[in-house]
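[1] Predicted model and sequence follow; I will ask about them next.
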Amino acid sequence: MANFELAGLSAAPGEVVKGHLGHVTLADGNKVGVPVVIVNGVEDGPTLVVTASIHGTEINGTGALLKTVRATDPQQLKGRLVAITVGNPFAFQVGSYFSPVIAPTGDGINMSSAPMWPADSGGTVTLRLAGVIGEALKVATHSIDVHSNPPDAIPFTLIRRDACPDEKVLNEMEKMAEAWGFTVIDSPGRSATGVVGSSLAHGIPSMTPELIADFFLWEDNTNSGQIGITNTMKAIGMLEGDIVPQATPPMKGDFYMADRLTSHKGGLMWIKHPPGTFLREGDTAVDMMDVWGDLIEEVKMPYDGYCWSFTGGVGYTQVVPEGTQIAFTFRER
């Protein structure tokens, strides 16, 4: 079995190699790179690329990926794990969902929507880093983009059936999602940007698991990510062993991403039901109360369905102005 080569890094069979996939240069000459750990197995097998912290607020994906890297014995591995531990180092550095504005032309880009393959090589620094990730996707047989929701959420995995080019990719993606062990929710659409869209557009099975409590490195949320990544490696033939169930059992059903709930009055949001509770059309999901204690709005479900998370305002405070998107919803087909 030959060495695995990527972006100037070389990992011999059974070796773990750490470095950067590529860099962009700032005005003062400092370079910002995309950190990666390559765990190369001793037998041929799949190449799984896993990204974390594409959004800089969602750091527990990084924690889960680091735990997985530390626990994976390359002597027991078929193929290789390419662990991109911080997908957007600019956003990660300042704890921001988007890249911060660091140039006169602006940036403020959502890395999940950035073109990666093909990349915008003449774009801003974030778009150029997206292209660095795209180079890793070109060697992948499978990919996972680990994200996270606020603390008041259920763990789930987004798949994209519409974006799959054929049944083989669809079936492999669904196998990965089932093995991960979270509730599975389909996200309609064919966008070919970001890790998942770029992968699927080129026939690489991919998915987006969503952990909970994104700002926090807790044992339970990082453990669930480690279990999910390891389960996926077992399912695609990289590791031996049984699938380990998640602490939160998955909801069963054919679910799809629906919409968001929005506040039309500013004030304090009082969540009426835990995330994942089935609500009928017209049921109240959130009460809005003003600072004088008066009920000023009942935010109701526009259809039968569920809320997967309650997002709130800045820093997830439950004090929000009018026009705030306060919850994500999903439904059953």
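    That came in fine, so what should we check first?

[2] contacts, neighbours, all on C-alpha from now
    Noted.

[3] residues near Glu219, how many?
    Neighbourhood size, Glu219 [other C-alpha atoms under 10 Å]: 12.

[4] my guess is Val132 meets His20, correct?
    No - the criterion here is C-alpha atoms under 8 Å, and Val132 misses it with His20 at 9.7 Å.

[5] what is in contact with these two at once?
    Common contacts of Val132 and His20 (C-alpha atoms under 8 Å, 6 or more residues apart in numbering): Val34.

[6] Same drill for those two, tell me which one is more crowded.
    When neighbours are counted by other C-alpha under 10 Å, Val132 and His20 differ, and Val132 comes out ahead with 24 against 17.

[7] In which helix or strand does the more buried one reside?
    Assigned by DSSP states H and E, Val132 belongs to helix 125-137.

[8] tell me which strands and helices that helix is in contact with?
    Counting contacts by 3 or more C-alpha pairs under 8 Å, 6 or more residues apart in numbering; DSSP states H and E, helix 125-137 is packed against strand 16-25, strand 31-40, helix 194-201.

[9] rerun that using 10 Å as the cut-off
    For helix 125-137, the packing partners by 3 or more C-alpha pairs under 10 Å, 6 or more residues apart in numbering; DSSP states H and E come out as strand 16-25, strand 31-40, strand 43-51, strand 78-84, helix 89-94, helix 194-201.

[10] Please tabulate those in a markdown table and include distance to Glu5 as additional columns.
    Converted to a markdown table, the helices and strands packed on helix 125-137 look like this (distance: least, C-alpha to C-alpha, whole Å):
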| stretch | distance to Glu5 |
| --- | --- |
| strand 16-25 | 11 |
| strand 31-40 | 10 |
| strand 43-51 | 12 |
| strand 78-84 | 11 |
| helix 89-94 | 23 |
| helix 194-201 | 20 |
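
[11] here comes the other one, which I'd like you to weigh against the first:
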Amino acid sequence: MSELHKFLFEGLPVRGMIVRLTESWQEVLARRASNSDTGAYPQPLADLLGEMTAAATLMQANIKFNGSLILQIFGDGPVKVAVAEVKPDLSLRATAKAIGEIAADAKLSDMINAHGKGRCAITLDPKDKLPGQQPYQGVVPLIDEKGRKLERMSDILQHYMLQSEQLDTTLVLAANDKIAAGLLIQRLPVKGEANLEGTAEGGRDQVQQDQIGHNEDYNRISILASSLTREELLTLDVDTILRRLFWEETVRRFEPQTGMLGPHFACTCGRARVESMIRGLGRDEADSIISERGNIEVGCDFCGKQYHFDAVDAAQIFTAPGDQMPGSAVVQ
């Protein structure tokens, strides 16, 4: 069962989370594999998308945002885009689009940053937008401050957090065809609402400790977390991981989130959304597609569901309610 575990280090400005996506991640892969038009993801791309999905789940749970968190990679290699979306209830979905061959031993930069033009974007899309309100989006290149290509998803996101959020963050990510997992360690500010009881008293020392990269407690725990190997993250249970890494620390754990309260697969596509998309094409374009193909077929990239609209369906989309013929109805 997929699970999310949150914990704090007593008396220290450091928090952490571990996510283990099992059946929810397998559902993502199974739906892709069952799509006759696309087939299964190549293993390197599947592993990358799994790491993205685990990371997006950790970030959504970390910020408690009332809306969708969308993690995207835009590539200039064979992988053109990869997307992981997580809702406030931790429902998740993910997809990727690749053009061309992906070698079995392809590195991240081979797939998405072949010419140094790849980008990582995190979008926060509020559930209840105010009039004129736009989603927040931060974008960073897939290179470090010295222009070197970043080769791990964890490095990309740590770089993002420093550049966009000014937060010390350590991530360990791993995925295979059975599980996508992640460990997040983050420094809390010494001052402000997130301050933990028992942190250092005020003064110049506190200000210095709160600067990026200068908190000794965070740095120590970050080093311990970074020692976790991919194999350990994929195979060990959460109790064992925490005990092995932080046996000298006092860790306060919270009730794990599982089942429908934890990470779970769900897709938000629907016929009404597809109708809205067709309406956005315009009647002339819709009629042209039907004239050429006989109907309009739209498939969801996330869950694989197919939506079909014939000439009558399309006509109803563009018919105002007051203009309907007796006995007809607009599909919702």
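    It's in. Since we're looking at a predicted model, the values are computed, not measured.

[12] Could I get the TM-score for this pair?
    The TM-score (TM-score structural alignment, normalised by the length of the second structure) is 0.22; 132 aligned residues with a C-alpha RMSD of 7.1 Å.

[13] so which of the helices and strands packed on helix 125-137 of the first structure gets nearest Met233 of the first structure?
    strand 43-51 (7.9 Å; C-alpha to C-alpha).

[14] Can you mark which positions in the helix or strand following that closest one are buried?
    The element immediately downstream of strand 43-51 of the first structure (helix or strand, assigned by DSSP H and E) is helix 60-71. Going by neighbour count (16 or more other C-alpha atoms under 10 Å), the buried part of helix 60-71 of the first structure is 60-69.

[15] relative orientation of helix 60-71 of the first structure and strand 78-84 in degrees?
    140 degrees (axes from the mean of the first three to the mean of the last three C-alpha atoms, to 10 degrees).

[16] picking up where we left off before, so which of the helices and strands packed on helix 125-137 of the first structure gets nearest Met288 of the first structure?
    Of all those, helix 89-94 sits nearest to Met288 of the first structure, with 31.0 Å by C-alpha to C-alpha.

[17] List the buried residues for the closest one?
    Those would be 89-92, for helix 89-94 of the first structure by 16+ other C-alpha under 10 Å.

[18] Gly33 of the first structure touches Val24, doesn't it?
    Yes - look at Gly33 of the first structure against Val24 with C-alpha atoms under 10 Å: they come within range, at 6.5 Å.

[19] Between the two, which is the more surrounded one?
    When neighbours are counted by other C-alpha under 10 Å, Gly33 of the first structure and Val24 differ, and Gly33 comes out ahead with 20 against 16.

[20] Can you check which helix is longest in the second structure?
    Taking DSSP state H as the criterion, the second structure has its longest helix at helix 43-63.

[21] Can you give me the buried ones in that helix?
    Residues of helix 43-63 of the second structure classed as buried by neighbour count (16+ other C-alpha under 10 Å): 43-61.

[22] Count the neighbours of Ala177 of the first structure for me.
    Ala177 of the first structure: 27 surrounding residues under other C-alpha under 10 Å.

[23] so which strand or helix has it?
    Using DSSP H and E, Ala177 of the first structure falls within helix 167-180.

[24] And Met207 of the first structure, by the same measure?
    If you go by DSSP H and E, Met207 of the first structure is part of strand 206-211.

[25] and the angle for that strand with helix 167-180?
    Strand 206-211 of the first structure and helix 167-180 meet at an angle of 20 degrees, taking the same axes, to 10 degrees as the criterion.

[26] Mind checking what helix or strand follows strand 206-211 of the first structure in sequence?
    Criterion used, DSSP H and E; the element after strand 206-211 of the first structure is helix 219-235.

[27] helices or strands next to that next one in the packing?
    Looks like helix 219-235 of the first structure contacts strand 43-51, helix 60-71, strand 78-84, strand 142-145, strand 147-148, helix 167-180, strand 206-211 (3+ C-alpha pairs under 10 Å, 6+ apart).

[28] Need these in a markdown table (columns: distance to Gly225 of the first structure).
    Below are those laid out as a markdown table (distance: least, C-alpha to C-alpha, whole Å):
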| stretch | distance to Gly225 of the first structure |
| --- | --- |
| strand 43-51 | 11 |
| helix 60-71 | 5 |
| strand 78-84 | 13 |
| strand 142-145 | 11 |
| strand 147-148 | 10 |
| helix 167-180 | 8 |
| strand 206-211 | 7 |
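
[29] Determine which of those approaches Lys234 of the first structure most closely.
    Of all these, it is helix 167-180 that lies closest to Lys234 of the first structure, at 8.3 Å by C-alpha to C-alpha.

[30] end to end, how far does stretch 31-51 of the second structure reach?
    Length of stretch 31-51 of the second structure, first residue to last, C-alpha to C-alpha, to the nearest Å: 18 Å.

[31] isn't Ser206 of the first structure right next to Val196, touching?
    Yes - in this structure, Ser206 of the first structure is within contact of Val196 by C-alpha under 10 Å, at 5.3 Å.

[32] residue boundaries of the helices in the second structure?
    For the second structure, helices defined by DSSP H occupy the ranges 23-33, 43-63, 108-112, 153-160, 204-209, 216-226, 230-235, 238-245, 271-281, 283-293, 311-317.

[33] Can you say which of these is packed in most?
    Most buried of the helices of the second structure by mean neighbour count (mean count of other C-alpha atoms under 10 Å) is helix 43-63; its value is a mean of 24.
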